[in-house]
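Q: From the sequence below, what's the structure:
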Amino acid sequence: MNALDEYRAAARKRGVPEDLLGRALRLARPRLELRSMEGSDAPVVGQYGGHPQLPPDVEWTGFPAFIASVDCAAVPVGELDIRLPEDGHLLFFANNSEPSYVPGPTQEGRVVYVPAGTATTERAPSEEDASYTFEPYPLRGRLDRFMPDNNHDIADQETVRLIHPYLLDHWDETMNGELTLGGYASVIHHDPAPWPVTDDDSFVMLAHADFTFVDTPLSCAASWLIRPRELAERNFENVRVDFQSYM
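A: Purely as a prediction, here's the structure:
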């Protein structure tokens, strides 16, 4: 049973009417949850925290912090609706010091794509930035489907409104991983990636992570955003990060 079949079966158990189920499934976007999953036999897809493996020409002192890396060859890219690279590694960096007070996507983070076969070395942060390093552990992947809610900026708001009563218990059972690839952004204050994209300058969500800031007790929902055409071109230079802080 694939992720879509699992979602369909779970929706039927929650009593979603058949005439609404088809509409809902068109909005249920695939995403890959990456989490520690200790004791699981799910495949290792990446690493959370620790020190990044970077090519010699990529400068990095330790900030923005290294959040996680993903082995694209271990990702079921054909199951997602965004065009991730089929090999190489994606490395995600973000400001984990304190909340950004700049509204909307910022440059307080980046994504580095390291093509397969590229020579890299492990980088340690500077003494000044060492406190922003998260403890490392492997990330295992689980593919699922996730529905938007009333807070998402979705073109088909009527289906979202109708499906909303059936999602309440589903949300309790669904958690973001330490990193998620694809799917919808988490909405705390605003939706950073309305769906579907409507023009070449619109952003789609590449990845999402939740973490606690180092210099403040606030937590953060960070979303790495990219234009679909630049993702297809393997151009990660213009990735933006959206930060939404919460208690």
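
Q: Every contact and neighbour count from this point should use C-alpha atoms.
A: Noted.

Q: element containing the residue nearest to Cys220 when sequence neighbours are not counted, please.
A: In space, and not counting its chain neighbours, Cys220 is closest to Ser245: 4.4 Å by Cα to Cα, 6 or more residues apart in numbering. Assessed by DSSP states H and E, Ser245 sits inside strand 240-246.

Q: which other residues reach that strand?
A: 94, 99-100, 104-110, 188-189, 192, 218-226 (Cα atoms under 8 Å, 6 or more residues apart in numbering).

Q: can we see that at 6 Å?
A: Pro105, Thr106, Gln107, Gly109, Leu218, Ser219, Cys220, Ala221, Ala222, Ser223, Trp224, Leu225 (Cα atoms under 6 Å, 6 or more residues apart in numbering).

Q: Show me what counts as buried in it.
A: Buried residues in strand 240-246, counted by 16 or more other Cα atoms under 10 Å: Arg240, Val241, Asp242, Phe243, Gln244, Ser245.

Q: can you check stretch 75-91 too?
A: 75, 77, 79-80, 82-91.

Q: Could you do stretch 60-68 as well?
A: So for stretch 60-68, counting by 16+ other Cα under 10 Å, buried means Trp60, Gly62, Phe63, Pro64, Ala65, Phe66, Ile67, Ala68.

Q: can I get the residues you listed in JSON lines with secondary structure?
A: Output for these, formatted as JSON lines (DSSP: H, G, I helix; E, B strand; the rest coil):
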{"residue": "Trp60", "secondary structure": "coil"}
{"residue": "Gly62", "secondary structure": "coil"}
{"residue": "Phe63", "secondary structure": "coil"}
{"residue": "Pro64", "secondary structure": "coil"}
{"residue": "Ala65", "secondary structure": "strand"}
{"residue": "Phe66", "secondary structure": "strand"}
{"residue": "Ile67", "secondary structure": "strand"}
{"residue": "Ala68", "secondary structure": "strand"}
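
Q: Let me have those residues in TSV, extended by distance to Arg161.
A: TSV is the format used below for these (distance: Cα to Cα, whole Å):
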residue	distance to Arg161
Trp60	45
Gly62	44
Phe63	41
Pro64	38
Ala65	38
Phe66	38
Ile67	35
Ala68	35
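
Q: another one to check against the first:
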Amino acid sequence: MTDTETVDETPAARAARFRAEAASRGIPAAEVEAYIRTARPAVYLAEDGPGPVVALTGGHPPLPEGAPTPTAAFVAAVDCAALPPGATDLPLPADGRLLFFADSDPGSGAVVADAVRYVPAGTPSAERPAGPDDSPGVYRRARLDFCFHQWSWPWHEEDDDEESQRVAELASAWSHVVGRRPHWRLQLGGEPVLFNWDPVEAARDDVPLPAADGDEWTLLATWRGEDDCEELEAGLFHWVIRRSDLAALRFDRLYVYVDAL
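A: Okay, here's the model as predicted:
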């Protein structure tokens, strides 16, 4: 199976193939359906694809004239119009650009008022530096022009117990169905990957929402810093947001968490 054969496959078709693969391995249908119910759709962006460019990472951010200088280093600019419609369960804007900012401060999590900015489509913009004068510099520039979408699942701690073994077998069946994927650099939506701590749980613990609010924290994006981030050997940058704030394009209460090995 090649990368491109399943990139544009519908979720329903992929689910049918997953069920068939799980059944061939003797996994009970009830366990398969329970596993599917925990899945969340996500978009993944990678380098060296066929184009067009979906996001740019590193360098200086494209900011509208007169926009205040961001307080953190520029991470990525995502072209929302280039994302597959309905590929996540997030209320993302249909067009325009989302600009992501974060400093490489591992193990820290905090509400940051300008960690994400939305620039409406057609807004004249020009690249200029971000961050304070004493910031460590900019992340290296890269273009992400391979876009694919698939389900993601909550992280499970690896144990030798029976439940963990069942989850591992289900994950293996899923990997067989979707085939090899490019090494992604930016994730939108879905469940977070992590080295140490779950960024969504960190946001819930640090900034609990009112019991009667009915809202929830959710992962907006994750960036793998890797070689583009000289300050960290291996870093995961997470942006976590209230769903209602994302729908309203309100980013002043967004939570940023940096995880590192």
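
Q: Let me know the closest of the buried residues of stretch 60-68 of structure 1 to Arg31 of structure 1.
A: Among the buried residues of stretch 60-68 of structure 1, Ala68 lies closest to Arg31 of structure 1 (Cα to Cα), at 16.5 Å.

Q: If we ignore the residues flanking it in sequence, what's nearest that closest one?
A: The spatially closest residue to Ala68 of structure 1, leaving aside those adjacent along the chain, is Tyr48, at 4.3 Å (Cα to Cα, 6+ apart).

Q: How much space separates the one you found from Ala65 of structure 1?
A: 11 Å (Cα to Cα, to the nearest Å).

Q: And Glu128 of structure 1, by the same measure?
A: In terms of Cα to Cα, Glu128 of structure 1 sits 12 Å off from Ala65 of structure 1.

Q: How about the contacts made by the counterpart of Val75 of structure 2 in structure 1?
A: Taking TM-score structural alignment, the alignment pairs Val75 of structure 2 with Ile67 from structure 1. Counting by Cα under 6 Å, 6+ apart, Ile67 of structure 1 touches Gly49, Phe92, Phe93.

Q: again, only using 7 Å
A: Tyr48, Gly49, Phe92, Phe93, Ala94 (Cα atoms under 7 Å, 6 or more residues apart in numbering).

Q: One more: Leu4 of structure 1?
A: Taking Cα under 7 Å, 6+ apart, one finds Arg145 in contact with Leu4 of structure 1.

Q: mind checking the SS state of it?
A: Under three-state DSSP, Leu4 of structure 1 comes out as helix.

Q: One more: Gly141 of structure 1?
A: Taking three-state DSSP, the label given to Gly141 of structure 1 is strand.

Q: nearest residue to the equivalent of Arg234 of structure 1 over in structure 2 other than its sequence neighbours?
A: Aligned against structure 2 by TM-score structural alignment, Arg234 of structure 1 finds its counterpart in Leu249. Computed as Cα to Cα, 6+ apart, the closest residue to Leu249 of structure 2 that is not its neighbour in sequence is Tyr118, at 7.2 Å.

Q: separation between Cys80 of structure 2 and Asp89 of structure 2?
A: 14 Å.

Q: just checking, next helix/strand downstream of the biggest helix by length in structure 2?
A: For structure 2, the helix with the greatest residue count under DSSP state H is helix 162-178. Going down the chain from helix 162-178 of structure 2, the next helix or strand is strand 184-189, by DSSP H and E.

Q: counterpart of that following strand in structure 1, which residues?
A: The aligned range for strand 184-189 of structure 2 is 177-182, by TM-score structural alignment.

Q: coming back round to it: against Glu108 of structure 1, how distant is the match of Val75 of structure 2?
A: Counting by Cα to Cα - Ile67 of structure 1 and Glu108 of structure 1 are separated by 13 Å.

Q: Structure 2: which residue goes with Phe88 of structure 1?
A: One thing to correct before we go on: residue 88 of structure 1 is Gly, not Phe. Match for Gly88 of structure 1 (TM-score structural alignment): Gly96.

Q: TSV for the contacts of strand 240-246 of structure 1, including neighbour count, distance to Pro136 of structure 1 and secondary structure?
A: Shown next, in TSV, are the contacts of strand 240-246 of structure 1 (neighbours: other Cα atoms under 10 Å; distance: Cα to Cα, whole Å; DSSP: H, G, I helix; E, B strand; the rest coil):
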residue	neighbour count	distance to Pro136 of structure 1	secondary structure
Pro105	20	27	coil
Thr106	17	26	strand
Gln107	13	24	coil
Gly109	24	19	strand
Leu218	15	21	coil
Ser219	19	19	strand
Cys220	23	19	strand
Ala221	18	19	strand
Ala222	24	19	strand
Ser223	29	20	strand
Trp224	29	20	strand
Leu225	28	24	strand
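
Q: Now Ser255 of structure 2. Nearest residue, chain neighbours left out?
A: Just to correct that, residue 255 of structure 2 is Tyr rather than Ser. That would be Val111: by Cα to Cα, 6+ apart, it lies 4.3 Å from Tyr255 of structure 2.

Q: I'd say that neighbour and Leu254 touch.
A: Yes. Here Val111 of structure 2 reaches Leu254: they are 5.5 Å apart, a contact under Cα atoms under 7 Å.

Q: Now the counterpart of Gly122 of structure 2 in structure 1: closest residue in space that isn't a chain neighbour?
A: Aligned by TM-score structural alignment, Gly122 of structure 2 pairs with Gly117 of structure 1. Leaving aside its chain neighbours, Gly117 of structure 1 sits nearest to Gly88 (7.6 Å; criterion: Cα to Cα, 6+ apart).

Q: what about Glu158 of structure 1, which SS state?
A: From three-state DSSP, the assignment for Glu158 of structure 1 is helix.

Q: What is the burial count for it?
A: Neighbourhood size, Glu158 of structure 1 [other Cα atoms under 10 Å]: 12.

Q: now Pro99 of structure 1
A: For Pro99 of structure 1, the neighbour count with other Cα under 10 Å is 17.

Q: quick one: secondary structure of whatever residue of structure 2 lines up with it?
A: Aligned counterpart of Pro99 of structure 1 in structure 2: Pro106 (TM-score structural alignment). Following three-state DSSP, Pro106 of structure 2 is assigned to coil.

Q: So the nearest residue to Pro106 of structure 2 once chain neighbours are set aside versus Asp134 of structure 2, what's the distance?
A: Nearest residue to Pro106 of structure 2, sequence neighbours excluded (Cα to Cα, 6+ apart): Val258, at 4.8 Å. Relative to Asp134 of structure 2, Val258 of structure 2 is positioned 20 Å away (Cα to Cα).
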